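Trainee: Structure of the sequence below:
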Amino acid sequence: MSTWETFQKKVSKLAETALPTKRKLSGFEVWLVNIAAALFSGFYVYSSGFGMAAPEVHRGVYFGMTMILGFMLYRFRSTSPTTRISKADYVLIALTIGCVGYFMYEYPKMAYRAGAYTQADVIVGIIATILALELTRRVLGNILPVLAILALIYVYFGPYMPEFLLHKGFSITRISGYLFSTLDGLLGVVVNTYATYVIMFIIFGSFMEKSGVGKFLIDLPYSLAGRLVGGPAKVSVVASALFGSVSGSAVANTVATGAFTIPLMKKSGYEPHIAGAIEPAASTGGQFLPPVMGAGAFIMAEITGVSYLTIVKLAVIPALIYFFSVFVMVHFEAKKHNLKGLSKEELPDPLQTLKSGWYLALPLFVLIAFLVKGYSPNMCAFWAIISCIAVSWVKKETRMGPQEIYDALSQAGKSSLIVGAAAGTVGIIISGVTLTGLGFSFSDMILSLSSESLPFTIVLAGIAAFILGCGVPVTASYVILAVLAAPALIELQFPLVGAHLALHWYSQLSNVTPPVCLCAYAAAAIANSDPFKTGIHSLKFSIFLVLMPFLFAYTPILLDPRWTFLETLQSVIFVCLGAITFGAFLQGYYYDHNKIADYLLLAIATFCLLIFNLPANFIGTILAVIVWFWQKKRAVPMAE
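Mentor: Okay, the predicted model is just below:
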């Protein structure tokens, strides 16, 4: 066994420390959970390939199975049993089956009577709402359920609210009926998007891992660039981009690639908190990089009515710029501390890696080809999954038989809970906004606070995203921002897709921004570093999360039809140069360590390069060159 293979085997176990705490079941209950998770995943693989069920069944199965698996795997409180499912949880599972069964059976009648809710509708709706809130609390914590409860209170007590929040109020019957008896409440757009698209890409990620595709996407970049200055960190960026572009989850990407990249970075000389910070910054970028872009992109397509392929086309250039900015930061970090790459013996041979595993990249090409052909994302994921199985059969050691397929389906079903647990609760919040018209009031309030200034409105949206990110998952954060803040941005002539992409980028701040930064926490567990310190540095490496919404508003990097190709090319070139100068500014190192004058000139250069103004861009470029030569002369004095 090679040094590289031995190393991989040892560090892969570290990933478990970053996963959410679950029950460790045994015996019959392990089988019960695994078979339920596999059937859950298998249902959506089948429906994506051979035709979806009726809407109430399609959404009901996702909503119900997510809650059933959640109650099986996550405890009510710290004193609950850890090795078995409690009796109380079996009761909750039975209630879930009853509620979802009632919804799927009665929905055609409920749709027919449209608003004339029966007593059974109301009672079952109340139970389903409580179950959804409880599942979210167990899996994701208290903040999101509290927000949902506040939304319900606001809906009920509307007549007693302050003037700018005043509305007529709604009865418990109307609230419960709307939440449960329609396709706009608990089982609304979020559940539909997760069931239609998101779970398929989670399943695809699981099949990538089992088939050896995921391993190839990590091995190849390391074999090619691991020996460069700061090589492990640079390749971490590339590997996280490749893996994250199809995994659909920043946390999953952090854990999957970080188990290998973080120990290698530490070994090459990076401090633990720096190694832990680079991986979340790179993994978060996977949420923007096509072809998958994370759950938020699918919801964006649903909300805006713009095709997913169009969103992908608009998002690709900003995503590449983001990864370039992280790469630049990593480079200056390595130069500042004179960090070398890994030795040849510690890395796989690039030619051998490519020769022996080139075919493992075929599932990615299948996915992209089907997207370009105009197939729905879930159908694209279906054929990508089939291709994973096909390429796995090339070699005996990666061959996926019935057991491996079952394991991949089961793992995907369980992994989906981190995303799916929020779906019903976010539906409650959206329902509160829809019923009361809060979106328009909130939008007016933002416009008033910002004096209808687009830059200030973008800042306010960023602050709202930061606050939401302290307790709300990234997708839920985007959905809330989309219904509350997007109208204000659009009112100020921010293009529709640009406004939603800006909010999608802002929603990812919670991955890397203390005090709650899930990706940074996961990476810190692997790096054995301080989570808060890791989060602070992770935010520094991913600083373009903050800047990109402004670039969407004021530069042509989105390939918007309003701009010509040459204008877009100009903007991309100078923004990339701005990423270099900004990285040098933040890292305190360009060709040499920065001095006060260097910081000042680099700051001015960055500003000039990031704005869309050709004379300013040239000034910024000249300043960047001057500082570089100045530092070079200072670092290497001319011989007398």
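
Trainee: C-alpha from now on. contacts and neighbour counts both.
Mentor: Noted.

Trainee: where exactly do the strands run in the stretch 301-450 of the chain?
Mentor: Using DSSP state E, counting those that start in this stretch, no strands are found in the stretch 301-450 of the chain.

Trainee: mind listing the helices for it?
Mentor: In the stretch 301-450 of the chain, the helices defined using DSSP state H, counting those that start in this stretch lie at 308-336, 350-357, 362-372, 377-392, 402-415, 417-420, 423-436, 438-449.

Trainee: what's the angle between the helix or strand hosting Leu217 and helix 377-392?
Mentor: Applying DSSP states H and E as the criterion places Leu217 in helix 213-225. Put simply, helix 213-225 runs at 70 degrees to helix 377-392, going by axes from the mean of the first three to the mean of the last three CA atoms, to 10 degrees.

Trainee: Show me what helix 213-225 is packed up against.
Mentor: Using 3 or more CA pairs under 8 Å, 6 or more residues apart in numbering; DSSP states H and E, the elements in contact with helix 213-225 are helix 199-211, helix 231-247, helix 350-357.

Trainee: OK, contacts around Lys24?
Mentor: Leu73, Thr82, Thr83, Arg84 (CA atoms under 8 Å, 6 or more residues apart in numbering).

Trainee: how close does it sit to Thr83?
Mentor: Lys24 sits 5 Å away from Thr83, going by CA to CA, to the nearest Å.

Trainee: Same check on Gly535?
Mentor: Distance from Gly535 to Thr83, by CA to CA: 33 Å.

Trainee: Mind checking which of those two has more residues around it?
Mentor: Using other CA atoms under 10 Å, the more surrounded residue of Gly535 and Thr83 is Gly535, with 32 against 15.

Trainee: Was I right to think that one contacts Ile278?
Mentor: No - using CA atoms under 8 Å, Gly535 is not in contact with Ile278; the gap is 9.8 Å.

Trainee: Need the contact partners of stretch 40-52.
Mentor: 53, 58, 61-62, 65, 195-196, 199-200, 203, 378-379, 382-383, 409-410, 412-413.

Trainee: want to put them side by side, so please do this one too:
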Amino acid sequence: MDDDKEKVKYLTEEEQQKLLEKYDPEAGTRKLKGMLGYIAFIGLLAFSLFQLYTAIFGVFTAQIQRTIHLGFALSLIFLLFPANRKKRQKGKFQIAWYDIVLAVLSIGVGAYWPLFFEDLVMNVGRLGTLDFTVGLLAILLVLEATRRAVGIPITTIAVLFILYGLFGQYMPGFLSHRGLTFERMVQTMFFSTEGILGTPLAISSTFIFLFLLFGSFLIRTGVGQYFNDLSTAIAGRRVGGPAKVAIFSSALQGTISGSSVANVVTSGAFTIPMMKNLGYKKEFAGAVEASASTGGQLMPPIMGAAAFLMVEFIGNGITYWDIAKAATIPAILYFTGIWIMTHFEAKRLGLRGLTKEEMPSKREVIGKVYLLIPIVAIILLLMSNITVTHAALYSILISIVVGFINKDVRMKFMDIIYALVDGARTALAVAAATASAGIIVGIVTKTGLGLKLANGLIDLAGGYLIPTLMLTMVAALVLGMGSPTTANYVITSTIAAPAIILLGVPDLSAHLFVFYFGIIADITPPVALAAFAAAGVSGGDPLKTGIQSSKLAIAAFIIPYIFVLSPQMLMIDSTWMEVVWVVFTAMTGMIAIGAGVIGYWVRGMHWIERITAIIIGLLLIYPETITDIIGLTSFAILLALQYFKKQGNKNLPTILDNGHNIERID
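Mentor: Next comes the predicted model:
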């Protein structure tokens, strides 16, 4: 069948961890032992208990809540994340004396607001020498912690914004501003709620932490493996089954995962070897998993925790449920697009589904459907009038009950403790990223850069919407490279979204537009972290995997334009009939585009047919009555031509070659 075909070889947990550490900075933590190991363990546990306490009994004053959250995160990052991740000794990272010093300084920074709250409030705007020193130290610690736990890209962006804030008077044209003094910079960054202690960290210290904790408890219930089994039971027997299992499983994993790379490695360790064994090329197998796993960040209800930030950034009375509801149809279309293309690729290659022997027991899969109760519960709770905080708390309790019911894992007291520790560990990088994102937001607010860039983009696009969208797309793709979901959204929504909003686009459409392209940066070369991680699992070429991923995720490059031009897709001020029609035409268009990209529909397609199919798909996706009519008519004609040509080939007599029958291949 293919040179890539080989016996299925699943990655061990150790191999998965190595891949995560290579491509996901959040996974590269030290394995501390002895006294420091106990200190880190207790610190992580205390972090979770603090967050649970404030969730149950109410949060403290903004500055106190956020600095304690920040102090926990920074000190633990310096203990757990090495300055140089490449240096190892005997399987664990070596801790340096300066890491301990930085951890202690971080505790001091975290305690400063709680200890001197009244004095700081009374002296607002006036910084003493100690205040200035602590504030400057906080900025430096945040930048270094972000570099260690999140990566260089977002740290570099934050540093550039600080430099812009300080030396803006030397910038050319519309970018010029008066420039901030060092004192004003420090005051904004740490002694106001417009910088490090701004909205991003506020969301991290409340909603995001609890949902990451929920994900940690959910994993302890055994739901991760169940996602794979359920996906295999539903899609495994279909044409090219393992690829469809990967799509379905990644969509489910995305409901709880906050990382594209983690999704790729955990789900891909199961699905990619199966795809290779079936006959998919290494790069295609990796691309299916990478594009599907990245799409998991677009899947409600969690959406990489960005949905909670979106509520605060958009305002205007919008609720979390409004965002989750609006994101549902685009997410379905995204996964449908990948599903369609993998189906056509499987048909083109003549790939089978899994055999009955390779399938899990349906009785066992159905018998464990109760593992989905926490996910269903959190969706229902978020739909109700209950607060997001209480929805997360109740869902955590439900997860514990479900974990106790599942006889395969049977959650015990220490499992609860480990879940609390793992949840806090997951939150460290998010806290650092949101703190750095706060620096960026603070500079944008103080200098008016957001509006300046928005006007600059519009002027460059000649004041037209489509060119502005294209320029904004490029900006979001560049800004989103190498950044985690939450920081990614903060950056793109602050810098890129205002340009679209100025042209009259609804706020929600504009924010989802930049959110989509920021996320797709994970599979867009040259960075493409999710694609590179998938290539690490498949053994394929990373760059080719990234290119294939971008092709499979073509829906993500088209769908945002649809919901900007036609907000009905987001169920904004629309009837159900309008929503159904937009979804129908968009889905039909995705079939045509998928066939054109892969080169197979009912039969193999000539290059002219492929180009025609893509044009038809774009006509159907564009929300206009005339384009829908032309697109549907052309779709029917091309489908009929494909069908009749295939039937004609079937009726042709077989060709004899040296007395042997040779079947006609479409």
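
Trainee: After superposition, what is the TM-score?
Mentor: After superposition, the two chains reach a TM-score of 0.94 (TM-score structural alignment, normalised by the length of structure 1), with 633 aligned residues with a CA RMSD of 2.0 Å.

Trainee: what's the closest of the helices and strands packed on helix 213-225 of structure 1 to Leu166 of structure 1?
Mentor: Set against Leu166 of structure 1 and scored by CA to CA, those come closest in helix 199-211, at 38.5 Å.

Trainee: Could you tell me where that closest one falls in structure 2?
Mentor: Under TM-score structural alignment, helix 199-211 of structure 1 corresponds to residues 209-221 of structure 2.

Trainee: how close does the counterpart of Ala114 of structure 1 in structure 2 get to Leu656 of structure 2?
Mentor: Using TM-score structural alignment as the criterion, Ala114 of structure 1 maps onto Val124 of structure 2. Note on Val124 of structure 2: its distance to Leu656 of structure 2, by CA to CA, is 92 Å.

Trainee: Contact partners for Gly337 of structure 2?
Mentor: Leu552, Ala553, Ile554, Ala555, Met587, Met590, Ile591, Gly594.

Trainee: and with 10 Å instead?
Mentor: The neighbourhood of Gly337 of structure 2, defined by CA atoms under 10 Å, 6 or more residues apart in numbering, consists of 331, 343, 552-556, 586-587, 589-591, 593-594.

Trainee: mind listing the helices for the stretch 501-640 of structure 1?
Mentor: Here the stretch 501-640 of structure 1 has its helices, by DSSP H, counting those that start in this stretch, at 518-527, 531-541, 544-554, 565-587, 596-610, 614-635.

Trainee: from these, which stretch is densest packed?
Mentor: Of the helices of the stretch 501-640 of structure 1, the one with the most neighbours on average (mean count of other CA atoms under 10 Å) is helix 518-527, at a mean of 29.

Trainee: what range in structure 2 matches that one?
Mentor: Using TM-score structural alignment, the partner range for helix 518-527 of structure 1 is residues 529-538.

Trainee: Next one: the closest residue to Met189 of structure 2 other than its chain neighbours relative to Gly480 of structure 2, how far apart?
Mentor: In space, and not counting its chain neighbours, Met189 of structure 2 is closest to Gly195: 4.1 Å by CA to CA, 6 or more residues apart in numbering. Distance from Gly195 of structure 2 to Gly480 of structure 2, counting by CA to CA: 20 Å.

Trainee: just His177 of structure 2 next, same as before
Mentor: According to CA to CA, His177 of structure 2 and Gly480 of structure 2 sit 26 Å apart.

Trainee: These two - which one has more neighbours?
Mentor: Between His177 of structure 2 and Gly480, counting by other CA under 10 Å, Gly480 is the more crowded of the two (30 against 20).

Trainee: Could you pull up the contacting residues of the more buried one?
Mentor: Here Gly480 of structure 2 is in contact with 153-154, 474, 487-492, 514-522, 524, 527 (criterion: CA under 10 Å, 6+ apart).

Trainee: which position in structure 1 aligns with it?
Mentor: Alignment note (TM-score structural alignment): Gly480 of structure 2 maps to Gly469 of structure 1.

Trainee: Show me what Phe49 of structure 2 aligns to in structure 1.
Mentor: I think there's a mix-up here, since residue 49 of structure 2 is Leu and not Phe. Aligning on TM-score structural alignment places Leu49 of structure 2 opposite Gly42 in structure 1.

Trainee: Grab the nearest non-local neighbour of Tyr359 of structure 1.
Mentor: Val391 (6.8 Å).

Trainee: give me every residue that touches the one you found.
Mentor: Neighbouring residues of Val391 of structure 1 by CA under 10 Å, 6+ apart: Ser211, Gly212, Val213, Gly357, Tyr359, Leu360, Ala361, Leu362, Pro363, Thr398, Arg399, Met400.

Trainee: Does the third one touch Pro363 like I think?
Mentor: Okay, so that is Val213 of structure 1. Yes - contact between Val213 of structure 1 and Pro363 holds when scored by CA atoms under 10 Å: they sit 8.1 Å apart.

Trainee: Between the two, which contacts overlap?
Mentor: Shared contacts of Val213 of structure 1 and Pro363, defined by CA under 10 Å, 6+ apart, are found at Cys388, Val391.

Trainee: So which of those two has more stuff around it?
Mentor: Between Val213 of structure 1 and Pro363, Val213 has the larger neighbour count (other CA under 10 Å), namely 27 against 23.
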